[in-house]
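Asker: Sequence unavailable; structure follows:
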């Protein structure tokens, strides 16, 4: 029969693995304590979000492009996974180091705490106490790590010296003590961390406020969507994108929680009169509805980082007129509550023909939190990185020569007009169709603020054929199109190009999204059997 001592000795033969596990439990304790501290502070100072945001801010442009290209709207989830893997590896190494050479493992956590503290305290809009969660997390991690490492060493000693002073029962007791401490600390970290993340007071307040909002009726309503705007073709993108399907690309790892009662918009800079607008004052203004297609500059040719929605808001040009921009000013630097900035041409925002809105509603309901609740900017004709600031709190009238938006110093163009583009939604590339039977080749085309007047389709090296265009509400929205094609057996290459309302033909030159938007013809390969 195996004795207790033999069992304990056999288990402790993998001390490095157990020490690594202790490091992981200490890391869990760090994040649990830090998130609890952030909860007490109303959601401020979360090291997880601050460090992730710092990674986004410091990453080179190529890294951001790669993340979006690989993961699309899941880029933030992918970043969190990569961070978790890195933190886990470092924490495991710290646990091993603390077992063999204390207190160097604890110093690893201390160094991580310093980095976290720097990330938190240097974030835009940081408060005096925002560093407290990081300090609390480091203290919890070091305590847990040192206790578990000490318990592991005691177990090793008891199991490796079978004397009267350390009988088998002693080794077994030390083993139980290590496991009890480890499991208890891990369970407590999971419970506290999860509850803290779900219970952030600021998030709860914003969610409750959004549910209670009843948006006022628009003083100026958008034209009704004609029945001819939506083609009866399976697989084609809807004319109006549901909120749940609308793409989301931004720099916010945690969706900002803003209580409308606390929201303010400040218009300042090179203006005659500084203007401050509250939520109630904004809703009291004559709001307008406008259908507009927004797209991300990171969208690849044929990509899905684009959507069309009905927006409710107040014209930005009228707020700017109230402020009175100075002569010589040519840019408005908008700022989000999380510190993101975008530089938008002043003449575009003041243009009577551009429905640039300070938006509060999306498809008939208050803005979803991930799309900017309570207030965001919507500017047809410009890529989002220079115009579509979510959770907006400031409009600073300035000059391009004096200020830059978030993405400009990271290698993106100063101005970002949306390019003429088209996309094939169906059939999908790589799909198989029936030879001799009609196939609906269909998709969408867009150039917001200019409009699309024609779409042409080419199969193989054949001539360009005119597709049938659906109706649209305005030039600011995309248009559906369809081309009826009867394939012969074999493989076929299908290409599409659009013609804008002013006669421009979509270019065939292939360019990547950086620095100001992708170009080229969307191409799919299908086989007919």
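Answerer: Yes, it's here. This structure is a prediction, so every number in the text was calculated from the model and none was measured.
Asker: Every contact and neighbour count from this point should use C-alpha atoms.
Answerer: Fine.
Asker: so how far is the helix or strand containing residue 281 off the chain centroid?
Answerer: Taking DSSP states H and E as the criterion, residue 281 maps to helix 279-284. Computed by Cα atoms, centre = their mean, to the nearest Å, the chain-centroid distance of helix 279-284 equals 28 Å.
Asker: Buried ones in that helix, by neighbour count?
Answerer: Going by neighbour count (16 or more other Cα atoms under 10 Å), the buried part of helix 279-284 is 279, 282-283.
Asker: adding another structure so you can compare the two:
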């Protein structure tokens, strides 16, 4: 007499089959991407698509929650969504085949569309997502077939089938993980090669920068350094995978409303008289008191001199800069042709540009938020008009010109710090780019404003440190700071969000004095 049929597997086993199948497909796709199309990793292309499609509120929410770890958070989110879809595909395939495969194919088509619509896509970019889709569907079919209830199996046979299923599942998942690791190693090798290329001998500036004034920096623990180290400089951009550009193939083209189109390669750029300048850069997503701002010594060539070669037409008022990955920024032509140090930068704080900060060449424009000026991995400048062209963020609800707003920040003491009563040093930074800072005042609770001492200014294009010694009484207190620029404009207390053109308001912290 035969034994009864084995019971229907719990949801866990079909879900496990789905996860293993997707791991196998994803891992092989990562390996192939590392071999022939490093930029076509399914996770990276889908992530880039999500960044492009995300509304302003979603972008700001992610940055406010995760800061410069926003890209890591996005990758984790994609992985979690993929895991849920994989488990769902396994369950559907077991219960209602072939709907599980339909889920995999739909996800694969999304990845395929993301790969082929990204800037600089080639036919090779279609291979990884197609491979992931096909392999995952085949492995899912094989594993689910292993779970099908056989006719009147014995208990021993049922247990053997279950063990075989788990072995096949483990092999599929393990192969996927190993393949993904191989793909990452191949990509890491590419990054290492790019890092080696980045270690070219940085040319000496023909025009050295003005030495930092001896009094430009206060020696106060916890106060932001006047020059931000490269490793600590904020990074906010849309590139999930840092573009890796061979400098021997890099060129910059100046086109559009010009009398003469100009093209220059990396060797030609390095041969020009490069100059050093110290400039503060700020992200428009920097909330009041935030840290998405940094100050560096840059080495580069004035953009106005290249534009002078091109001779923009009289009706031009904007330059649309384009990154190697297709990102664009709209910069007022005036900001690139006036006396400010708007440059094509090749060096940062005495080193070649780090890969994540735009190697081999990026734009640095004082006085404008990065989303309209600081194009990394720049490859093209299109001279045009604001009424004819729009840039990446301008089409997503942000203003077109984005001048940096007068602002200030308390660095010391920290928020919610507990400090001993007596003399307490309050210190921070203030900035009003291309205008300069003339005064900073500090308020305790709702009392009078007290003038702070300013460190020496480097230039109108950099932030300025300040300090105030407070005779602090016991109790809980609120410290508030405001700055006044060189034109006499006092920082507004009116609160405004970062969208559409930068946050306003006064930074305040709470401290406990004991």
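Answerer: Nice, thanks for sending it over. Remember, predicted model here, so these are calculated numbers, not experimental data.
Asker: re earlier: quickly name whichever of the buried residues of helix 279-284 of structure 1 is closest to residue 415 of structure 1.
Answerer: The shortest approach to residue 415 of structure 1 among the buried residues of helix 279-284 of structure 1 belongs to residue 282, at 28.0 Å (Cα to Cα).
Asker: Which position in structure 2 pairs with that closest one?
Answerer: When structure 2 is aligned by TM-score structural alignment, the residue opposite residue 282 of structure 1 is residue 269.
Asker: Find the nearest non-adjacent residue to that match, please.
Answerer: Leaving out its chain neighbours, the residue that sits closest to residue 269 of structure 2 by Cα to Cα, 6 or more residues apart in numbering is residue 301, at 7.6 Å.
Asker: That neighbour and residue 313 of structure 2, how far apart?
Answerer: 22 Å (Cα to Cα, to the nearest Å).
Asker: more crowded one of the two?
Answerer: Legend: neighbour count by other Cα atoms under 10 Å for residue 301 of structure 2 and residue 313, higher for residue 301 (23 against 14).
Asker: corresponding residue for that one in structure 1?
Answerer: Using TM-score structural alignment, the equivalent of residue 301 of structure 2 in structure 1 is residue 314.
Asker: Could you report the neighbour count for the counterpart of residue 125 of structure 2 in structure 1?
Answerer: Counting by TM-score structural alignment, residue 125 of structure 2 lines up with residue 130 in structure 1. Residues lying near residue 130 of structure 1 (other Cα under 10 Å) number 23.
Asker: what sits against the spatially closest residue to residue 130 of structure 1 that is not a sequence neighbour?
Answerer: Distances taken as Cα to Cα, 6+ apart place residue 45 nearest to residue 130 of structure 1, at 4.2 Å, with adjacent residues excluded. By Cα atoms under 8 Å, 6 or more residues apart in numbering, the residues touching residue 45 of structure 1 are 37-38, 120-121, 126, 129-134.
Asker: so where do the helices sit in the stretch 1-150 of structure 2?
Answerer: For the stretch 1-150 of structure 2, the helices defined by DSSP state H, counting those that start in this stretch cover 12-36, 42-53, 56-66, 70-96, 99-117, 127-147.
Asker: what about the strands in the stretch 201-350 of structure 2?
Answerer: Assigned by DSSP state E, counting those that start in this stretch, the stretch 201-350 of structure 2 shows strands spanning 251-256, 262-265, 275-282, 293-302, 318-323, 328-332, 343-348.
Asker: now the ones you listed in TSV, with distance to residue 24 of structure 2?
Answerer: Compiled in TSV, the strands of the stretch 201-350 of structure 2 are given as follows (distance: least, Cα to Cα, whole Å):
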stretch	distance to residue 24 of structure 2
strand 251-256	39
strand 262-265	42
strand 275-282	42
strand 293-302	42
strand 318-323	34
strand 328-332	36
strand 343-348	41
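Asker: of all these, which lies closest to residue 56 of structure 2?
Answerer: The closest of the strands of the stretch 201-350 of structure 2 to residue 56 of structure 2 is strand 328-332. By Cα to Cα, the value is 16.2 Å.
Asker: what's the matching range in structure 1 for that closest one?
Answerer: If you align by TM-score structural alignment, strand 328-332 of structure 2 falls on residues 341-345 of structure 1.
Asker: how big's the offset between the matching stretch and structure 2?
Answerer: Stretch 341-345 of structure 1, aligned to structure 2 and superposed, deviates on average by 0.2 Å (mean Cα distance after the TM-score superposition for structure 1).
Asker: Noted, bye for now.
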